[in-house]
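Participant: Model the structure of this input:
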Amino acid sequence: MMANLFSSFDPLSAIADLPLNWLSSLLGLLFIPYMFWAQPTRWSLLWSNITLTLHKEFSILLTPKDKGGSIMFVSLFSFIVFNNFLGLLPYVFTSTSHLTTTLALALPFWMSFMLYGWFNHTEFMFAHLVPLGTPPALMPFMVLIETVSNIIRPGTLAVRLAANMIAGHLLLTLLGNTGNSLFPILLSILISAQIILLSLEAAVAVIQAYVFAVLSTLYASEVN
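Facilitator: Just a heads-up that it's a prediction; the model follows:
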C-alpha cells in the first residue's frame, strides 16, 4: 500500500531507462507569454503586472545598488510557481516535491550569498554573528546559534517547499483511493472535498513560491 501510495512521487520512473518525468520542469517555459504579438494578450498583461509587482516588492528588500537583482528572484518565483501548478495536473510529475530540485535551487543561492558576504563584507558578517546588545557571557553561544541558523537555511528552504507540495498531493491521493468503496452520496461529498482541497493546493502553490523567493531575497539583503 505504501509503495503504491508513493509511486506517484517516484522520480525513478522512466521510459527506456531515461528519466523523462524530470522534463516536466521545463514545461513551465511554454506558459511564459511571448512578446511577438502586435498587441499584448490578456495573459501577457496579467503576467507583466505580476512580475512588475514582484519586482517592486523585492526591490524594497534589496539595497539601491542591487535593484537589478530582483530579476533573478522574480525568475526564481516564476520557475517554482509554474512547476507547482503543473504538479496539480493529472499524470504530471511534480519536481518541486522532491529535495533533489528544491535543494538544487536553495543551496546555490545560499552559497553564493555567503561567499559574497564573507569575501566583500567580512567585518559585517562577523558582527552579524553577535546581535546588538548581547551580554558578553552569552556571546560564544550566540555565535554558535547564529552559525547553525545560517547553515541550515538552505535545508529549511528546500524542506519547506518540498513538504508543503507533497503533503497536499498525498492527501488528494489518499482521498482518491477511497472513492471506489463509497456510496454515491458519500462519493459526491468526497468529490466536493477534493475540489476544495485542489483550490487550497493552488493557493499553496503560489504562496510557497512567493515565500521561497522572498526568503531568498532577505538572505541576499543580509549580506549587504
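Participant: CA atoms for contacts and neighbours, from now on please.
Facilitator: OK.
Participant: longest helix anywhere in the chain?
Facilitator: helix 184-222 (DSSP state H).
Participant: for it, the distance to its chain's centre please.
Facilitator: 11 Å (Cα atoms, centre = their mean, to the nearest Å).
Participant: What residues sit buried inside that helix?
Facilitator: 187, 190, 194, 197-198, 201-202, 204-206, 208-210, 212-214, 216-217, 219-222 (16 or more other Cα atoms under 10 Å).
Participant: Just give me the neighbour total for residue 8.
Facilitator: Using other Cα atoms under 10 Å, residue 8 has 16 other residues around it.
Participant: Setting aside sequence neighbours, what's the nearest residue to it?
Facilitator: Spatial nearest neighbour of residue 8, excluding adjacent residues (Cα to Cα, 6 or more residues apart in numbering): residue 93 at 7.8 Å.
Participant: Which secondary structure state is assigned to that neighbour?
Facilitator: coil (DSSP: H, G, I helix; E, B strand; the rest coil).
Participant: Can you give me every residue that contacts it?
Facilitator: 8, 9, 21, 22, 24, 86, 87 (Cα atoms under 8 Å, 6 or more residues apart in numbering).
Participant: want to put them side by side, so please do this one too:
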Amino acid sequence: MMSNLFSSFDPSTTFFSLNWISSLLVFLFLPTLYWLIPSRLSFVWMKITLTLHKEFKILMNSSLQGSTLLMISLFSMIMFSNVLGLFPYIFTSTSHLSLTLALALPLWLSFMIYGWVNNTTHMLAHLVPQGTPSVLMPFMVCIETISNIIRPGTLAIRLSANMIAGHLLMTLLGNTGSLMSIQLLNLLIFGQIMLLVLESAVALIQSYVFSVLSTLYSSEVI
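Facilitator: Alright, predicted model coming up:
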C-alpha cells in the first residue's frame, strides 16, 4: 500500500534508484531502423517522420538545411518516453518538471539569444502588435514580455501535468479494485482499458504539441 498517492512518481524511492535510467530505453528501439530490409514498423516511422518534416518546414519558414531534424528528434524522444511510461514498472520521466524544463528551457533560451543578437529590431517589433493604440503600447510591451518569459514554464508544465493526470487517475481507480464486487470490478477493468487508450492518445498528442509549439517559437526569431 502506498503511503502517498504521488509516490508512484517518486524517482528516488531508494538510496540508489535506477528509475531515471528507464529514460534510456528509447535507444533499444533505434537499432531496428537500420536493418537492411526495413520492417513494417520502419515504414510507418518513416512516414511519420516525413509528415512531420513537411509540417515543421512550413511552420519554421526557414532556409536552414536540416533545421527540422531537431524538432523531429525532440518529438521522437518525448513520444517514446510517454509511451514507455504506460507500461508497468517503467518510470514515466516526462511526468517530472526536472526533465520537461530541461527540454524546454535550453530551447527557449537559445531562441531568445539568437533572436536578440541577430534580429534585434524584429524582436522589438514583436513586443508591440500591429495596430496597437499608442496609449496601450506600454501595457502591451509588459504583457508580451511576460508571455515570452513564461513560455518554457508553460511548455514544461503542460507536458508534465498531462502525464501526471492520467496516471494518477488510473492509480486511484486501481487502488479501489480490492474493495469492489465482481460486477463493479468488470466495469473498473473496462474503464481502465479505456483510460489506457486515452492515455496512449495523450502521449502522442502531447509530444506533438510540445514539438509544434517549440517550432512556432523558433519561427518568431528567424
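Participant: picking up where we left off before, so where is the longest helix of structure 1 in structure 2?
Facilitator: Under TM-score structural alignment, the alignment places helix 184-222 of structure 1 onto residues 182-220 of structure 2.
Participant: ditto for stretch 43-62 of structure 1
Facilitator: Going by TM-score structural alignment: stretch 43-62 of structure 1 matches residues 41-60.
Participant: And for stretch 116-135 of structure 1?
Facilitator: With TM-score structural alignment as the criterion, stretch 116-135 of structure 1 aligns to 114-133.
Participant: any idea how far the matching stretch is from the chain center?
Facilitator: So, by Cα atoms, centre = their mean, the centroid of stretch 114-133 of structure 2 is 28 Å from its chain's centroid.
Participant: cool, and stretch 107-120 of structure 1?
Facilitator: 19 Å.
Participant: Over to stretch 62-74 of structure 2?
Facilitator: With Cα atoms, centre = their mean, you get 17 Å for stretch 62-74 of structure 2.
Participant: in that stretch, what counts as buried?
Facilitator: 68, 71, 72, 74.
Participant: Can you name the residues that contact the corresponding residue of structure 1 for the last one?
Facilitator: It refers to residue 74 of structure 2. Here residue 74 of structure 2 is matched to residue 76 in structure 1, going by TM-score structural alignment. Contacts here follow Cα under 8 Å, 6+ apart; on that basis residue 76 of structure 1 touches residue 213.
Participant: From residue 137 of structure 1, how far out is residue 76 of structure 1?
Facilitator: 41 Å (Cα to Cα, to the nearest Å).
Participant: and if you look at residue 19 of structure 1?
Facilitator: 54 Å.
Participant: quick one, which of these two is more surrounded?
Facilitator: Between residue 19 of structure 1 and residue 137, counted using other Cα under 10 Å, the more crowded position is residue 19 (12 against 8).
Participant: Surely the more buried one and residue 11 touch.
Facilitator: Yes. With contacts counted by Cα atoms under 8 Å, residue 19 of structure 1 reaches residue 11, the gap being 7.4 Å.
Participant: Can you pull up the most central residue in structure 2?
Facilitator: residue 207 (4.0 Å; Cα atoms, centre = their mean).
Participant: ok, that one - contacts?
Facilitator: Contacts of residue 207 of structure 2 by Cα under 8 Å, 6+ apart are 75, 76, 78, 79, 82, 159.
Participant: Farthest pair within these?
Facilitator: The span of these, defined through Cα to Cα, is set by 76 and 159 at 14.3 Å.
Participant: Please identify which of these two sits among more neighbours.
Facilitator: With neighbours defined as other Cα under 10 Å, residue 76 of structure 2 and residue 159 compare such that residue 159 has more, 25 against 19.
Participant: how near is the residue in structure 1 that the more buried one lines up against to residue 169 of structure 1?
Facilitator: Alignment note (TM-score structural alignment): residue 159 of structure 2 maps to residue 161 of structure 1. Computed as Cα to Cα, the residue 161 of structure 1 to residue 169 of structure 1 distance reads 13 Å.
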